[in-house]
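Engineer: make a model of this:
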Amino acid sequence: MSKPDILQIGPYPPQDEAALADRFTVHRLFEAADPAGFVRDHADRIRAIATRGELGAGRALIDALPRLEIIAVYGVGYDAVDLEEAAARGIAVTNTPDVLTEDVADFGIAMMLAALRGIVAGDAWVRAGDWATRGPRPLGARVRGRTAGILGLGRIGTAVAHRCAAFGMAVAYCDPVQGEGPAAWTGLPDPVALATRADVLVLTLTGGATTRGLVDAAVLRALGPSGLLVNIARASIVDEAALLDALETGALGAAALDVFEGEPAVNPRFQALPNVLLQPHQASGTVETRAAMGRLVLDNLTAHFEGRPLPSPVIPLVSGKEPPS
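Structural biologist: Alright, predicted model coming up:
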């Protein structure tokens, strides 16, 4: 019996590549010299897409694959997938939630601590010999007693909030989708109100059209010249031009960023700023989490082709729709 054909949009870790190739016939779009021609050549055989959160699957690609049944996302974010088109076509969409929650939350806290305490700059200070020749680094800022504002109180936002509370921070939040959090945390009606209350604003919202540019110049002004913005969510949530202006003028104190518009190419204005911590989109980047993400992608695809319920559907297969043989 032939293996189902899968279109892989971007590379995965080697062990996940091997596991996919063992169970499926994998067509690697990211290796194609002519991606559009590659899709045309294989379109009549492709029954699944394996992609990553930031790469997704747009309408043009979905429409080019007449036998497509499922889109499996390696990552929790699925805003780069055209969900409307997938739903209209009866195409299942899955992601990899839960398995990365704890590590992403840990990384958000690590970025907050690194930014407030100058950990990366301190390492560079010692390596350059400046400790011996120029003396101690400038003092950092205490975490305890500050207010953490969590914008997006889903799985990751809740995990970040619990960690902030454990560090002795007050917790405020804003999330019109998730509703109210624990009574010990302060719910606020909008991002400006949250930023006004917060010393550290942590972004844990999902991306997409409804959150694009939500953190704008007004939110950044409300966070203020002593505030810290931490983004472990999606770059699209922030008006990047406004963020750069705020950092350059001192309207915002600092930022710790794991995501950027157009990544991996980063606006060089960021690289010139001393008040920003830059990370290469690695909040979920542990061996353990990436292995669990790969297993869940494989489990979703395997379950679909064996006719079993999907472990983590964003859009389940439409009831009564039988996959083509």
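
Engineer: alpha carbons only for contacts and neighbour counts from here, please
Structural biologist: Fine.

Engineer: secondary structure element for residue 270?
Structural biologist: Using DSSP states H and E, the element containing residue 270 is helix 268-271.

Engineer: okay, how far is it across stretch 269-276, tip to tip?
Structural biologist: Stretch 269-276 has an end-to-end distance of 10 Å (CA to CA, to the nearest Å).

Engineer: for stretch 143-157, same thing?
Structural biologist: First residue to last in stretch 143-157 (CA to CA) measures 18 Å.

Engineer: another for comparison:
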Amino acid sequence: MPKPRVLHLGDPIKYNHDLYARFAATFEVIRPSTTERARPEFKLALQERRWGTFDAIFRPFWNTGGEMGDWDEELIALLPESVKIIASAGAGYDWVDVECLARYGITYCNGAAASSDAVADATLFLLLAVFRNLRWSHAAAHSLSPIAFQDAHTHSPLTARNPATQTLGLIGLGAIGRTIAQKARAAFPGIRIVYHDVVRKSAAVETSLQARFAESVEAVVREADCVVLATPFAGRTLIDADTLKKFKRGGRLVNIARGGLVDEEALVQALEAGRISAVGMDVHAREPAVHPRLAADRRVMMLSHNAGGTVDTHVGFERLAMENILGFLGEEGKALTPVNAHLIREGDKRVRSLL
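Structural biologist: The predicted model follows:
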């Protein structure tokens, strides 16, 4: 029997060499050239069936292999009908239309599980920053100004809070949200957790995290002292002007998900009006540009989309992408971290025998 064929997008693997040896022995791996990965040439190659048919697409690194841009229906429709699975590094998948992939019977797998620890650790840093006014204190100390130092020393504690006395609101309780809840509970005993997710978690999960379910995003923001966004971007702004008006006055916001989830202009206005008292941002709406008024505000702690950025995460991304394809195309017939499996139905354009 011929080996299943895998299209490898991006750089060669760097870390999991033993696993890759098994991967390469199990599949025929095809690697497009760098020029073939640019969108016009990539589309042409698919139209010409330059690589023939293949069963899977493998993208082991988040920062390479995406030169063709967004995976919309224009691109997805050109894939051979043999394609069953796309396994990619990275937690977010705003660059790929997972609903469209489902209509074509293609399972998409991400790498969120590999980045959960790193993102959760960075979230704890941002939680401390917004609850303790650390951006204000940090900037004042670095300013070398005794006046700024004394101002921060005297006044920043007046609105600072211990996280353990507060209510944390989580929007999204997937792999990353759950890890944030676990670490917050361990770091800040006594912290209260309320969450909303499109799918309510089991009673066992809620009990283990001591997390209470809320029926809507609005219910979370009304109650929480700090709201953390840990949900995928599905093309819709989640925190807009209307939602910000429903926040508890003086509430805080941390976004480690995707910048497009937040209307940044509305957020500036909410800060200036005192509705929001502090913001932590790893992600931004127009990366690599950041909002200048948010950047200038001493109540806003910003990172450069590095919450998941560790070597350990990259090792895990690479490994998990291979394991998803090995599991799905192997005897088990299932992926480890499918994102859109629940959307694939009988009657879609490409019904898979493994469904």
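
Engineer: so where in structure 2 does the helix holding residue 270 of structure 1 end up aligned?
Structural biologist: The aligned range for helix 268-271 of structure 1 in structure 2 is 292-295, by TM-score structural alignment.

Engineer: quick one: buried residues of the matching stretch?
Structural biologist: For stretch 292-295 of structure 2, the neighbour count (16 or more other CA atoms under 10 Å) marks residue 294 as buried.

Engineer: cool, and stretch 323-334 of structure 2?
Structural biologist: Going by neighbour count (16+ other CA under 10 Å), the buried part of stretch 323-334 of structure 2 is 323, 324, 325, 326, 328, 329, 334.

Engineer: go on, stretch 5-15 of structure 2?
Structural biologist: Under the neighbour-count criterion of 16+ other CA under 10 Å, stretch 5-15 of structure 2 has 5, 6, 7, 8, 9, 10 buried.

Engineer: please apply the same query to stretch 278-293 of structure 1.
Structural biologist: Buried, per 16+ other CA under 10 Å, within stretch 278-293 of structure 1: 278, 281, 283, 284, 289, 290, 292, 293.

Engineer: check the offset of stretch 129-143 of structure 1 from the chain's centre.
Structural biologist: 33 Å (CA atoms, centre = their mean, to the nearest Å).

Engineer: and the end-to-end length of it?
Structural biologist: One end of stretch 129-143 of structure 1 to the other measures 28 Å (CA to CA).

Engineer: which position in structure 2 aligns with residue 39 of structure 1?
Structural biologist: Under the alignment (TM-score structural alignment), residue 39 of structure 1 pairs with residue 43 in structure 2.

Engineer: who are the neighbours in contact with that match?
Structural biologist: The contact partners of residue 43 of structure 2, by CA atoms under 8 Å, 6 or more residues apart in numbering, come to 75, 78.

Engineer: in terms of helices and strands, where is residue 32 of structure 2?
Structural biologist: Using DSSP H and E, residue 32 of structure 2 maps to neither a helix nor a strand.

Engineer: no wait, residue 6 of structure 2
Structural biologist: Taking DSSP H and E as the criterion, residue 6 of structure 2 maps to strand 5-8.

Engineer: equivalent analysis for residue 41 of structure 1, please.
Structural biologist: According to DSSP H and E, residue 41 of structure 1 maps onto helix 35-42.

Engineer: average gap between that helix and structure 2?
Structural biologist: When structure 2 is superposed, helix 35-42 of structure 1 averages 2.7 Å from its matched positions, counting by mean CA distance after the TM-score superposition for structure 1.

Engineer: what's the nearest residue to residue 47 of structure 1 if we skip its chain neighbours?
Structural biologist: Leaving aside its sequence neighbours, residue 47 of structure 1 sits nearest to residue 68 (CA to CA, 6 or more residues apart in numbering; 4.2 Å).

Engineer: quick check, residue 223 of structure 1 in contact with residue 198.
Structural biologist: Yes: taking contacts as CA atoms under 8 Å, residue 223 of structure 1 lies within contact range of residue 198: 6.7 Å.

Engineer: what comes into contact with the helix holding residue 270 of structure 1?
Structural biologist: With CA under 8 Å, 6+ apart as the criterion, helix 268-271 of structure 1 contacts 244, 276, 278.

Engineer: count the residues that sit near the first one.
Structural biologist: Put plainly, it is residue 244 of structure 1. By other CA atoms under 10 Å, 18 other residues sit near residue 244 of structure 1.

Engineer: repeat that for the second one.
Structural biologist: Here the count is done by other CA under 10 Å, and residue 276 of structure 1 has 20 residues near it.

Engineer: longest helix in structure 1, by number of residues?
Structural biologist: The longest helix of structure 1 (DSSP state H) is helix 287-305.

Engineer: so residue 71 of structure 1 is in which element?
Structural biologist: Assessed by DSSP H and E, residue 71 of structure 1 sits inside strand 70-74.

Engineer: I'd like the next helix or strand past that strand.
Structural biologist: On the C-terminal side of strand 70-74 of structure 1, the nearest following helix or strand under DSSP H and E is helix 83-89.

Engineer: mean deviation, that following helix versus structure 2?
Structural biologist: Mean deviation for helix 83-89 of structure 1: 2.6 Å (mean CA distance after the TM-score superposition for structure 1).

Engineer: that helix: how far from the chain's middle?
Structural biologist: Here the centre of helix 83-89 of structure 1 is set off from its chain's centre by 22 Å, with CA atoms, centre = their mean.

Engineer: so it matches what in structure 2?
Structural biologist: Taking TM-score structural alignment, helix 83-89 of structure 1 hits residues 98-104 over in structure 2.

Engineer: and residue 146 of structure 2, how many neighbours?
Structural biologist: Neighbourhood size, residue 146 of structure 2 [other CA under 10 Å]: 11.

Engineer: correction: residue 36 of structure 1
Structural biologist: 12.
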